[in-house]
Structures are given as C-alpha cells and as structure tokens.
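Asks: Fold the following.
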Amino acid sequence: MKKILVPCDFSKPAINAFRLALDIAQQSKGTVHLLNVIELPVMHDTLLMPVLNFEQQLLNELKEKSIGEFEKLITKYNTNQVKIERAVEFGAVSQMIMDHAENESIDMIVMGSHGASGIREFFIGSNAEKVVRNATIPVLITKGNTKASITDIVFPNTLELENQEDLVMKVKALQNFFNAKLHILWINTPLNFTSDTITMERLKTFAKRFMLKDYEVHVFNHPDEEEGIIRFTQMIKGDLIAMATHGRKGIGHLMNGSLAEDVVNHTDRLIWTYKLKREEVEA
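Replies: Predicted coordinates for the structure are as follows:
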C-alpha cells in the first residue's frame, strides 16, 4: 500500500476517502495520489464523441481551480505531512481512474461512495461500482470511515481450494497490514444449503490449505447471500468486508450481477474488493 490513488470530486465521500488514504499512507510510509477527473460534456448532435475543441483557456481555468481545491484539502487534513501527488484529467470518470492507476503503478484505489439504489443502481450504478467491476488492483470503498482502525475483517468465500491463491494472498497481506482478525464466512442460503457440520470442515480445510493465521470460521444462515454478509458483519461489529469480484460486463453483468458490487452499494462498512483474473473466473 505504498501508492494509493484517491479519485476526488471534492464531495464529502471523496474527502472521507482522502482522509482514510492519509491514515493508511502514514502507516505504510506511502504516497497518496489525488486525482480529479473533469467530465467533458457531450455534443447535442452526437452521443458518441465528447466535445474536444474547448478553448484551452477554459480547460486551464478548470484545472487551476481543481489544483486550488487540492491545496485546501491538503492544508486542512494532511497534518502528518504524508507525501501527496496531484493530477487533473479530462474524460470519463471511471475509465480515467483506471488509466491513471495503471500509468502510475498504483497499489490500491481508495474511493468514497454514496452507494446507489433503485433504477439508478440497475441501469447506471455509481462510479465506485464501475471501478470495483473493472479495476485490476484492490479497491477500498468507504461510506464515511476516515481512520484505518481495522481489527476485524470479514472474508465471505466460496471455499474453492483451487484458483484462489492470488486472492487469498492479497487478503492475507491486508490482514497483516492492519494486524486484524480474519473471519472466514460461508453464507448458508436455501439455494446452496449444506449442513453446518460439513461446511465447518470445509472452512477449516480452506484455512489450513492457505496457512491462515489469527482467524475464525463462521457459518451464517440467511435467505439472501448479500444481506447475510451485511447482517453478519454488523453482528460481529466487523470493520471491513474483503471480497472478490468477477468483473462481469454487458449482458453477463445484467443477468448475473455481482455480489461484491451489491454489497458495495448497500453496506455502511469499509469494503475491499479484488477482481479475479480471467482464468480464475472461467475455472
């Protein structure tokens, strides 16, 4: 967590993400990269191409305004003198975030989110949800947390022993960084019901296979998997939910959705996501 990207539109959720990133970077002795993305309007006579022929002076003024807002944030919140990098980009928000992360070799993206609900969630989703779906590096979403005081991490899992090596290694590193207890969780729903005795043995086998430490295993019965994860986390007063996302797109996303994205939209806890590699998704 040496290089942390914070997409910032200067809203309250973005400021919360910045403060959280500062806290993490102070612990890791890392750098926070602030990024403001300014979306260009779309021409009325075409929905395909953004207006690219703005007066350069106007673009410069918008950029200078963002840099000025950055300085206000840094002056107010960076009391521990964490190293800060600043950037302003023009384009589609979620794509520019991911491009910047790749270009700067970012380790983790920290984003604030209002969440999304109803028709907006179904057809559009939030920028945070889009980044969670497509980013190839870990994404940490906050709805209000500004301190990295994490003692309990909930890790919902499918309990597959194969094709999870990369994900589990990332979760172990996360647990080690925060010195937290890991709660390996299986949600028992009517559609995937298995007796608790069998599931507990599978949970223990999973933990042993990946040589996990300082952990507990849990079976939680609930009619709905997403709601079960959220309820369990509330019940044990967990601080963070760590989940894989499959990064589905197009009709696959529309039909199947993503459990991680749903939890991002509806939980009030910190949520850390990591996109499974294509071969892991297909396995």
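Asks: from here on, contacts and neighbour counts on C-alpha atoms
Replies: Fine.
Asks: For the residue lying closest to residue 134 once chain neighbours are set aside, the count of nearby residues, please.
Replies: Spatial nearest neighbour of residue 134, excluding adjacent residues (Cα to Cα, 6 or more residues apart in numbering): residue 247 at 5.6 Å. Using other Cα atoms under 10 Å, residue 247 is surrounded by 24 other residues.
Asks: for residue 247, what are its contacts?
Replies: Going by Cα atoms under 8 Å, 6 or more residues apart in numbering, residue 247 touches 132, 133, 134, 258, 275, 276.
Asks: If any of those residues are buried, give me the ChimeraX selection for them.
Replies: Applying 16 or more other Cα atoms under 10 Å to those, the buried members can be selected in ChimeraX as follows:
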select :132,133,134,258,275,276
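Asks: could you pull out the strands for the chain?
Replies: Applying DSSP state E to the chain gives strands spanning 3-7, 31-38, 83-90, 108-112, 139-142, 152-156, 181-188, 215-221, 240-245, 270-275.
Asks: want to put them side by side, so please do this one too:
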Amino acid sequence: MKDILCATDLTPAADIALHFALQIADRSSSQVTLLHVVEEGDANGPDGLNHLGRLDDQVQRMNGTERVRKLLLEGHFMTRIAEESERGHALVVMGTHGPRGIRQTLFGADILKLVRRISQPTLVVQETTPTENAFDHIVMPVAGHADIDRLLEAVSMLARIHASEVHIYQLVRPNEEPSEQLIANRKRMMERLHEEHVRCVQVMEPSTHFSIGFAEPTIRYAERIGAGCIAMMSHASNDHRYIADAEKERLLTNDAGIPVLCS
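Replies: Down below sits the predicted model:
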C-alpha cells in the first residue's frame, strides 16, 4: 500500500490523527507522511527549525520515529493539503479540533470543503475520538451517487486490514420508496465487499420519527453497534440535495467522535 498522508496543526486533535495514521500504516506495512503547513516565509531559518522541532516532538510522543517522513510546506493549509494529496498517497488522515491552525477554519462547512478538494479518501477524526479503536464495525450508509467505487475501495481497504464487518445501512421511511440508484448501489456494495472477502451485513432500519435528515439516525446506529468508522460520500447526491451538506457536516463533527471516512 502507498503511504498515508497525515495533516497536522500540532494540536491534540492532530495527535489523534497521527495515532490512527500510524495504526493503519502498521497494519498495511506502509509509511506516514506528516504534513505541517506554515505561513509564507516561515519554513526557513529559526522559525523553520522550531516547526521541525515541534514535528519531531509530536512524532516521538506517538512512537512513530521510524515510520514517519516529516514535510513542512508554506502557504494556505487547505490548498497545500489538497495539492499534496495528489502526490501518490493512498489515504489522508486529519483531525478537526485544536486551539489554532486547522481548527480556525475547519468547522462544519469548511471541513466538508476541504475533504471535497482532497483527491484521495480522507479519514477525519476529532480530539474526542477514542484511540482504542480496532475498526471492528464500519457503517456505510447506502448513497445515491452514480459512482461509489472509490469509497467502496477505501472501505474495503480499511476492512481488510482490520478484519472489520461492514454494515450497509439504509434508513427506511414510511411511504418512501428508494430510488433505482439506491437499490443498485446497495447491490453493488454487497457484491464488491464479497469480492474483497470482507464480512458485511445489510441493515434496513425503520425510521422512528418523521425527519428527512440522515445524519442523526446514522450516528445513533453507529453508536449502538460500537462502530469504529462511518463511511460517506463527501459530495451530495440528487437525493435530498438541499439538506445534504448540513447533514454531512453533522456526520463529520458527530458528538460521538466516531471517525468518518470520506471520498
């Protein structure tokens, strides 16, 4: 497997992100590129040495000395992360909270904007995400997109290296028929996961109250089964497009701190 790109702003949330990047790297026999973006002109001289020293400290805290390549870039962090994601990495991992840096911008809509710019699947964690997470269960809601293969590939990769069981989750609302695309995608998910020898189950959960939102029931289901990850398409499909962005933001910043895999 190609290496994993982990974006850091040197905050506690970034420690959590590096923890998961190293966990995945260990299980897939790969390496981690730890990226820190600073303002223009700050990468050289004393400031640059200070930033590199803090990167070293973070790597040592996480016992990742032998497996991490440190990368210091100048510019706007969203732009640099997106650009670096195109340079042959298999996965991007990043945290969403911290007193400065990424936290200043990455709340709600801005988190979603960044993962949509990143060219590779992205695992988003939070400062509150428990580090004791073996990804035993991955919840993958059925999406109405025409092309779900890249997300399926990322889910399959995580599931294979963690021996996870994938729950193909669909919320069933009264008097609402699923679209042909949803039906086709549910079938495609099952077929692909079987091809990859990944354990999977279909979950058709009746809606318990009237709501067109999907984030809350998905999060609560993931909590009930002790899921280590929720997988979602970062872009909106034609189904409920007008609420999709807000619902995806809720998933990314879910109050349970469950990691979210986006593509």
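Asks: quick one: TM-score?
Replies: After superposition, the two chains reach a TM-score of 0.78 (TM-score structural alignment, normalised by the length of the second structure), with 244 aligned residues with a Cα RMSD of 3.5 Å.
Asks: re the thing from before, just send the contacts of residue 247 of the first structure back as CSV, with distance to residue 72 of the first structure too.
Replies: Converted to CSV, the contacts of residue 247 of the first structure look like this (distance: Cα to Cα, whole Å):
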residue, distance to residue 72 of the first structure
132, 28
133, 31
134, 31
258, 37
275, 34
276, 37
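Asks: Narrow the contacts of residue 247 of the first structure to those in helices?
Replies: Residues of the contacts of residue 247 of the first structure located in helices (DSSP state H): 132, 133, 134.
Asks: Return the residue of the first structure aligned against residue 155 of the second structure.
Replies: By TM-score structural alignment, residue 155 of the second structure lines up with residue 171 in the first structure.
Asks: Check whether its match really touches residue 242, as I assumed.
Replies: Yes: if you go by Cα atoms under 8 Å, residue 171 of the first structure and residue 242 touch, sitting 7.1 Å apart.
Asks: Comparing these two, which residue is more hemmed in?
Replies: Applying other Cα under 10 Å to residue 171 of the first structure and residue 242 shows that residue 242 carries more neighbours, namely 26 against 22.
Asks: ok, now which ones touch the equivalent of the more buried one over in the second structure?
Replies: Structural correspondence for residue 242 of the first structure with respect to the second structure (TM-score structural alignment): residue 231. By Cα under 8 Å, 6+ apart, the contact set of residue 231 of the second structure is 138, 139, 140, 141, 151, 155, 260, 261, 262.
Asks: pretty sure the second one is in contact with residue 169, am I right?
Replies: Yes: here residue 139 of the second structure lies in contact with residue 169, judged by Cα under 8 Å, at a distance of 6.5 Å.
Asks: Look at these two and report which has more neighbours.
Replies: Ranked by neighbour count (other Cα under 10 Å), residue 139 of the second structure and residue 169 place residue 139 first, with 29 against 21.
Asks: do you know how far residue 231 of the first structure is from residue 268 of the first structure?
Replies: Look at residue 231 of the first structure and residue 268 of the first structure: by Cα to Cα, to the nearest Å, they are 11 Å apart.
Asks: Out of the strands of the first structure, the one nearest residue 99 of the first structure is which?
Replies: Nearest to residue 99 of the first structure among those is strand 83-90; the distance by Cα to Cα comes to 10.3 Å.
Asks: and the closest one, how far from the second structure on average?
Replies: Following the fit onto the second structure, the mean deviation recorded for strand 83-90 of the first structure is 1.3 Å by mean Cα distance after the TM-score superposition for the first structure.
Asks: tell me the angle of that strand relative to strand 31-38?
Replies: Put simply, strand 83-90 of the first structure runs at 20 degrees to strand 31-38, going by axes from the mean of the first three to the mean of the last three Cα atoms, to 10 degrees.
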